[in-house]
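Enquirer: Here is my input; please provide its structure:
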Amino acid sequence: MATASAPLGVGIIGAGNISDQYLTQLTSFPDVRVLAIGDLIEDRARDQAAKYGIARAGGIDTVLNDPDIEIVVNLTIPAVHVEVSEAIIAAGKHVWTEKPIGVNREESLGLLEKADAAGLRVGVAPDTVLGPGVQTAKRSIARGDIGRPLFAQTQFQWQGPELFHPNPAFLYAHGGGPLLDMGPYYVSTLVHVFGPVATVAALGLRGSETRRVQVGPLAGEEFPIEIPSTVSVLMQFEQGGQAQSLYSTDSPLLRHGVVEITGTEGTLVIPDPNTFGGAVTIIRPLTEAVTPPAPVVHKTVDVPQEGVLVGRGLGLLDMGRAIRAGRPHVATGRFGYHVLDTLLSIEDSVESGTFVPVQSTVDAVGSLPDGFDPLAVTL
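Expert: Prediction:
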């Protein structure tokens, strides 16, 4: 077993598309040792292990039964996130799970209760909100750079993941779609800024009933659309503030990464929440009258970005260091559950055509510790 002075022993379950992003980063962190990869398709796990120099690979039990693994990264499809995470908890290991934490409230709460009873932690993606982009923006708001935050606007629209994903059907099944797939990035960012969500309202539609795979061995195959592929959302936050969001995979026009927070003294433009960095800019109010047709010239202020730019796995690293230090980690299971509850409440609103209160809440969301350097040796 690892000691408090040794690097974190990490295992991965799920060797699909997103595993490359995690493995690229986790194998670069000095405080982490990736010890094993497991997948239902064992050859896929072995291929990834060979690619990244991981010692052990095979089925899921290869990871669960390894006594040196402290944290397991759950990269399975959303429909089995809770099932796999519960198996990890039962094996006595902490969980870092890809988003969402689950696809329904009851099972997801049950997972958190089992983790609490076992004295183990759950961390939930996205950890993009821990990158220098959103963290810099969050500090800017805390300093009062835009006064009191009033409202936000976010936007994600394009044709859909079938353009690049070799097996995209699960992204249009229950637990997927632009809302459950991309919504966690935007809702997580908004909760970091405004606090927990109180009420939502939404409209949804399906642009088509089926789609075709565009790439890979399944190219040309049709699959059904089980969820709304366009969702328009209004959100009210517990502590005040509002947000308006669009999530769509029905649009030939690509427009994504739009996150704008308007306060009493300016508008803060935040980087794409599906990335870890990017420019943070403040638009100041006009101070002189404008006479048409003279153009409006905004005064902009660039906010210097703070922190080390890395990628997926940052949240796991924070959780691991927090476990060793006995402090809270940022991307907690309770935070991930509130994001899921908000997204499911949006789905409920689409179905009912009414405003829907979000039943869960979450404490004030912390930030990474000052001077957090993922490339430093601390363990």
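Enquirer: rest of the way, CA atoms for contacts and neighbours
Expert: Fine.
Enquirer: What is the distance between the strand or helix carrying L23 and the centre of its chain?
Expert: If you go by DSSP states H and E, L23 is part of helix 19-26. Distance, stretch centre to chain centre, for helix 19-26: 15 Å (Cα atoms, centre = their mean, to the nearest Å).
Enquirer: so which strand or helix has the closest residue to V269 other than its chain neighbours?
Expert: Spatial nearest neighbour of V269, chain neighbours left out: E260 (4.7 Å); criterion: Cα to Cα, 6 or more residues apart in numbering. Applying DSSP H and E as the criterion places E260 in strand 255-263.
Enquirer: got the buried residues for that strand?
Expert: Neighbour-count burial for strand 255-263, with 16 or more other Cα atoms under 10 Å as criterion, is recorded at H256, G257, V258, V259, E260, I261, T262, G263.
Enquirer: next up, for comparison:
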Amino acid sequence: MNLAIVGCGFVADYYLSTLSSHPELRVLGVTDRISERANLLSGIYGVTAYPALDDVLADKRVELVLNLTNPRSHYEVSRAALLAGKHVYSEKPLAMNMDQACELVQLAESARLHIASAPCSLLGETAQTVWKALRENAIGPVRVVYAEMDDGMVHRMKYHKWKSISGMEWPYKDEFEVGCTLEHAGYYLTWLAAWFGPADSVTSFASIQVPDKLPEETLDVASPDFTVACIAFRSGVVARLTCSILAPHDHSLRIVGDEGVLYTSDSWDYRSPVYSRRMVSIRRKSFLNPIRHSYRLPRTPYGRPRTKGAQKMDFARGPAELAAAVREQRSCRLSPRFSLHINELTLAIHYAREQGSTYRMTTTFDPIEPMPWSR
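Expert: Got it, this is the predicted structure:
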């Protein structure tokens, strides 16, 4: 499938550096509002630099648009691409409000186009291995899940020096304004929704603990830097998700069942080991076995992600899954309705301060199939 990238900022390298693992995806070109950035990536990766978005949309060879723009531009760019008859894979979130997100999904469905939203880590080896263990009833009926998405005190780190492999600076002002929940909650929300089905409600708490993250600059928008969400899934499972850019780095996951605990340490590593510890009974006492069981991660057709830095993820698996769905004439695992449900959950958590703590979900999605190589 022929694709073009719109948005050549920090995250673009994560996609361009992993697309080589997916030869079925052909990058025709890139574009950005700042032409120098598009020209730089064009030279590094040997692709065309389109002068503007309109030139991308006018190119009939382009079948898929990767929307890697600023989150506040996602709706505008995705809408234009859909109206031009292109499939869309968007960085998270799908849109900054639900009216816009619903419009995008309705546009895609009415035009029989695909629209999907990052993250795609659900398609990684770790998520698929945990899912297989759950299907095999490794820890019995699941009761509760603890998911952590803490990244440390980012405002005290040397974020001014963070650059991608092509030299693009980390957009710290935008990241602080958009907020860690909109940026990061999806990494676990996608896993949980795929495994346990649609959420029925979410009860959240959101707070801005450090309002002056940029002493020398003024943030145009104040977003929560700490959120806690308790999600009730229709299947009966309850999950607690914490997001912050304050607490020490912790991306761990624990799934508690009647017969034990299933866990992994890092949702940003596609090959993070998966373990379980089962309940044992000796005489009158029951406790978790101190000896853990390790699950073998499956081999995939893609090889190891070729990214550098903290994120050991193959960002191109999302676009590859969308392209496969088009080719095979089936639903995408990151379907429009699934992406919309994740968007609604994320917004409900992010805006807990404004709209109240308990939110009843209005969207749903059809069950998702695991990857063939994980079965």
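Enquirer: Tell me how the two chains score on TM-score.
Expert: In this superposition the chains share a TM-score of 0.88, using TM-score structural alignment, normalised by the length of the second structure; 352 aligned residues with a Cα RMSD of 2.2 Å.
Enquirer: residue in the second structure matching the residue nearest to V269 of the first structure?
Expert: Matched by TM-score structural alignment, E260 of the first structure corresponds to R254 in the second structure.
Enquirer: do F151 of the first structure as well
Expert: Using TM-score structural alignment, F151 of the first structure sits opposite V144 in the second structure.
Enquirer: Now do that match: how many residues are near it, please.
Expert: Applying other Cα atoms under 10 Å, we find 18 residues neighbouring V144 of the second structure.
Enquirer: got the contact list for it?
Expert: Going by Cα atoms under 8 Å, 6 or more residues apart in numbering, V144 of the second structure touches V237, V238, A239, R240, I255, V256, G257.
Enquirer: do that again at 7 Å, thanks
Expert: V237, V238, A239, I255, V256 (Cα atoms under 7 Å, 6 or more residues apart in numbering).
Enquirer: Distance to M279 of the second structure added to those, as CSV?
Expert: Below are those laid out as CSV (distance: Cα to Cα, whole Å):
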residue, distance to M279 of the second structure
V237, 19
V238, 20
A239, 21
I255, 13
V256, 11
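Enquirer: Return the member of the residues you listed nearest to L122 of the second structure.
Expert: L122 of the second structure lies nearest to I255 out of these, by Cα to Cα, at 15.9 Å.
Enquirer: And for the closest one, nearest residue in space, chain neighbours not counted?
Expert: V145 is the one closest to I255 of the second structure (Cα to Cα, 6+ apart), at 4.5 Å.
Enquirer: Could you grab the helix/strand/coil label for the one you found?
Expert: Following DSSP: H, G, I helix; E, B strand; the rest coil, V145 of the second structure is assigned to strand.
Enquirer: how would you label R79 of the second structure: helix, strand or coil?
Expert: Applying three-state DSSP: R79 of the second structure is helix.
Enquirer: residue in the second structure matching R324 of the first structure?
Expert: So, by TM-score structural alignment, R324 of the first structure is matched to R327.
Enquirer: Please tell me how far the match of E260 of the first structure sits from N137 of the second structure.
Expert: 15 Å (Cα to Cα, to the nearest Å).
Enquirer: Same check on L334 of the second structure?
Expert: 24 Å.
Enquirer: can you list the residues that contact the strand holding E260 of the first structure?
Expert: Outside strand 255-263 of the first structure, the residues that touch it by Cα under 7 Å, 6+ apart are 146-158, 267-273.
Enquirer: need the strands for the stretch 51-200 of the second structure, in chain order.
Expert: In the stretch 51-200 of the second structure, the strands defined using DSSP state E, counting those that start in this stretch lie at 64-67, 87-90, 115-117, 142-150, 199-207.
Enquirer: how about the third one, aligned to which bit of the first structure?
Expert: Per the alignment by TM-score structural alignment, strand 115-117 of the second structure matches residues 122-124 in the first structure.
Enquirer: average offset between the biggest helix by length in the second structure and the first structure?
Expert: Ranked by residue count and defined by DSSP state H, the top helix of the second structure is helix 336-350. The superposed helix 336-350 of the second structure is, by mean Cα distance after the TM-score superposition for the first structure, a mean 1.4 Å from where its aligned residues fall in the first structure.
Enquirer: quick check: angle from that helix to strand 199-207?
Expert: With axes from the mean of the first three to the mean of the last three Cα atoms, to 10 degrees as the basis, helix 336-350 of the second structure and strand 199-207 are set at 30 degrees to each other.
Enquirer: average distance between the match of strand 115-117 of the second structure and the second structure?
Expert: Mean deviation for stretch 122-124 of the first structure: 1.0 Å (mean Cα distance after the TM-score superposition for the first structure).
Enquirer: And the contacts of that stretch?
Expert: Contacts of stretch 122-124 of the first structure (Cα under 7 Å, 6+ apart): H94, V95, W96, T97, E98, K99, I101, M319, A331, T332, G333, G336.
Enquirer: which one among those gets closest to P178 of the first structure?
Expert: Among the contacts of stretch 122-124 of the first structure, and counting by Cα to Cα, the member closest to P178 of the first structure is K99, at 12.7 Å.
Enquirer: Per the alignment, the closest one pairs with which residue of the second structure?
Expert: So, by TM-score structural alignment, K99 of the first structure is matched to K92.
Enquirer: shouldn't its match be in contact with C120?
Expert: No - the criterion here is Cα atoms under 7 Å, and K92 of the second structure misses it with C120 at 10.1 Å.
Enquirer: Could you check which of those two is surrounded by more residues?
Expert: K92 (27 against 23).
Enquirer: wait, what's in contact with the more buried one?
Expert: So K92 of the second structure contacts P71, S117, A118, P119, E183 (Cα under 7 Å, 6+ apart).
Enquirer: From these, pick the one nearest L83 of the second structure.
Expert: Among these, S117 lies closest to L83 of the second structure (Cα to Cα), at 17.5 Å.
Enquirer: Helix, strand, or coil at the most far-flung residue of the first structure relative to its centre?
Expert: Distance to the chain centre peaks in the first structure at T291, reaching 44.0 Å (criterion: Cα atoms, centre = their mean). Look at T291 of the first structure: counting by three-state DSSP, its state is coil.
Enquirer: gap between it and V297 of the first structure?
Expert: Taken as Cα to Cα, the span from T291 of the first structure to V297 of the first structure is 12 Å.
Enquirer: so who does T230 of the first structure touch?
Expert: G204, L205, R206, Y247, S248, T249, D250.
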